[in-house]
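Novice: generate a structure from the sequence data that follows.
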Amino acid sequence: MKKTTLLLMTLLSLGGFAQTKSTGEVNLSTNVKATLELNNTTTTAKLTLVGPNDRWFALQFGSFANGQGMMAGTDLVYWNNVTLVDAVQQGEGEVPETDTNNWTLASNTNNSPSTGLRTIVFTRPFVTGDGNNDFTFNYADTSIDFAWARRSNAGFTINNHGGTRRFFFECFGGLPESF
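Specialist: Here you go, the predicted structure:
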């Protein structure tokens, strides 16, 4: 009985040291959502994006003030109907420059969660070795900023998305498993 109780207590206490935290689903706008999950045990980031299935959509993450999204030299990703493109901002109004893609496809589901939407899930190491081109995820961070954009009409060629489709969110969480 003592061994069983000790084993049960040990297993329960190990569960208390879960090394994963998440932003939870962040509603960026109508039909655009993002979830970022960090796994400290595997030092892997998992990014889930939901967006329209007929146009590109993009997400920038990091630490920046409102209005500072799209600053030259910052990391972003965008969906081009084939893969998640890893890129570096060249400045507002400029086409981002692609860099080494360190994101690995986990799933790509069309018409999910509903018709007209696509849900994509990609993973990447916290540190990629790609120098200043990639954002370094730090599990100890208590917040992360998101800026996003999507094309205003159907198509996958990167173009000006207009000022009404670029927003800033500072993602916080009050629970230990959330940012």
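
Novice: from here on, contacts and neighbour counts on C-alpha atoms
Specialist: Noted.

Novice: following the host helix or strand of residue 3, which helix or strand comes up?
Specialist: Assigned by DSSP states H and E, residue 3 belongs to helix 2-15. Toward the C-terminus, helix 2-15 is succeeded by strand 20-22 as the next helix or strand (DSSP H and E).

Novice: pull out the buried positions in that following strand.
Specialist: Neighbour-count burial for strand 20-22 flags 20-22 (criterion: 16 or more other CA atoms under 10 Å).

Novice: again with stretch 4-22
Specialist: For stretch 4-22, using 16+ other CA under 10 Å, the buried residues are 20-22.

Novice: now do stretch 27-37
Specialist: If you call a residue buried by 16+ other CA under 10 Å, then stretch 27-37 has these buried ones: 28, 32-37.

Novice: between the buried residues of strand 20-22, which is closest to residue 50?
Specialist: Proximity of the buried residues of strand 20-22 to residue 50 (CA to CA) peaks at residue 22, which lies at 15.9 Å.

Novice: I'd say that closest one and residue 37 touch.
Specialist: Yes. In this structure, residue 22 sits in contact with residue 37. The criterion is CA atoms under 8 Å, and the distance is 4.2 Å.

Novice: now render the buried residues of stretch 4-22 as JSON lines, adding distance to residue 98.
Specialist: Supplementary listing: these in JSON lines, determined by distance: CA to CA, whole Å:
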{"residue": "20", "distance to residue 98": "29"}
{"residue": "21", "distance to residue 98": "28"}
{"residue": "22", "distance to residue 98": "27"}
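
Novice: before we move on, the earlier item: now the buried residues of stretch 27-37 as CSV including distance to residue 57 and secondary structure?
Specialist: Output for the buried residues of stretch 27-37, formatted as CSV (distance: CA to CA, whole Å; DSSP: H, G, I helix; E, B strand; the rest coil):
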residue, distance to residue 57, secondary structure
28, 11, strand
32, 8, strand
33, 10, strand
34, 11, strand
35, 14, strand
36, 16, strand
37, 19, strand
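
Novice: quick one more, to check against the first:
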Amino acid sequence: MEHIQSVAADKVYRIFNIGATSVVSAEHEGVADAMAAAWNTCAEVLPCKAVVLIDKTHFTRPLVEKSGYFALQFPTVGVARETMYLGSVSKNDNAKKLEESGAEFFKMPGWEIPLMKGCAAWVICKHIPRPENEKDFDLFVGEVVAAWADERVFKDGHWLFETAPDDMKTLHYVAGGHFYKIGEALDVPGY
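Specialist: The predicted structure follows:
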């Protein structure tokens, strides 16, 4: 917790720019869940709006719909196993999913949404209902209302993967338990 810092509203979109796998979490009336989601992005810069796909079958989805909020967090190599478990096991089938995942959760002051430890960044969104998109495409939209990042990997609106240890690099899911961790920086001269 000592390295978690707020992210300025005009820099939140940069969290999404790297295309990292996310964990979606939500809570309603004391019931919480978290699931991995590879498909997420920024849809608008300021105020930042995020989109994420949440399938109809996921336990997390009605929690988002009922509470009106969801969190997106961006797990690192250090929590790859936990992330895979959260994306592979449904709370519809295992009521103890969160406890058995090995993931640890915390809450930021003023928010009731569980956030996963070991992530590079955390974003809380207010759900903007789009019934047709949700029904037809499982596409959820949210306006970012709070954001934090671990200053060892994201500080002053910039990712710092060049200096971050490997276990703090973000995960990028492909399929079948296969991820990539973010790679080396490449700067194009003149920009």
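
Novice: how alike are these chains, TM-score-wise?
Specialist: Their TM-score after superposition, calculated using TM-score structural alignment, normalised by the length of the first structure, is reported as 0.37; 117 aligned residues with a CA RMSD of 5.3 Å.

Novice: tell me the helices and strands packed up against the helix holding residue 3 of the first structure.
Specialist: On a contact count with 3 or more CA pairs under 8 Å, 6 or more residues apart in numbering; DSSP states H and E, helix 2-15 of the first structure meets no helix or strand.

Novice: quick one, strands of the second structure?
Specialist: Along the second structure, the stretches classed as strands by DSSP state E are 4-6, 22-28, 31-37, 40-44, 49-53, 69-75, 105-106, 115-116, 119-128, 139-150, 154-155, 158-159, 171-175, 178-181.

Novice: in the third one, what counts as buried?
Specialist: Under the neighbour-count criterion of 16+ other CA under 10 Å, strand 31-37 of the second structure has 32-37 buried.

Novice: residues in contact with the nearest residue to residue 4 of the second structure once chain neighbours are set aside?
Specialist: Taking CA to CA, 6 or more residues apart in numbering as the measure, residue 4 of the second structure lies nearest to residue 150, with 4.6 Å between them; neighbours along the chain are not counted. For residue 150 of the second structure, the contact set (CA atoms under 8 Å, 6 or more residues apart in numbering) comprises 3-5, 119-121.

Novice: buried only: go through these for me.
Specialist: The neighbour-count test (16+ other CA under 10 Å) marks 4-5, 119-121 as buried among those.

Novice: which of those residues lies closest to residue 43 of the second structure?
Specialist: In terms of CA to CA, no member of those lies closer to residue 43 of the second structure than residue 121, at 17.6 Å.

Novice: neighbours of the residue lying closest to the closest one once chain neighbours are set aside, how many?
Specialist: With CA to CA, 6+ apart as the measure, residue 149 is the residue that lies nearest to residue 121 of the second structure, at 4.0 Å, once sequence neighbours are left out. For residue 149 of the second structure, the number of neighbouring residues by other CA atoms under 10 Å comes to 25.

Novice: what about residue 149 of the second structure, distance to residue 6 of the second structure?
Specialist: For residue 149 of the second structure, the distance to residue 6 of the second structure equals 6 Å [CA to CA, to the nearest Å].

Novice: try residue 83 of the second structure
Specialist: When CA to CA is the yardstick, residue 83 of the second structure and residue 6 of the second structure sit 23 Å from each other.

Novice: which one of the two has more residues nearby?
Specialist: A side-by-side neighbour count of residue 83 of the second structure and residue 6, using other CA under 10 Å, places residue 83 first with 27 against 17.

Novice: isn't that one right up against residue 36?
Specialist: Yes. Using CA under 8 Å as the test, residue 83 of the second structure is close enough to residue 36 to be in contact (6.2 Å).

Novice: list the residues that contact both of those two?
Specialist: In the contact map built from CA under 8 Å, 6+ apart, the residues linked to both residue 83 of the second structure and residue 36 are residue 23.

Novice: grab the nearest non-local neighbour of residue 127 of the second structure.
Specialist: If you skip the residues right next to it in sequence, residue 127 of the second structure has residue 142 as its closest partner in space, 4.3 Å away by CA to CA, 6+ apart.

Novice: list the contacts of that neighbour.
Specialist: Residue 142 of the second structure is in contact with 49-51, 69-70, 125-128, counting by CA under 8 Å, 6+ apart.
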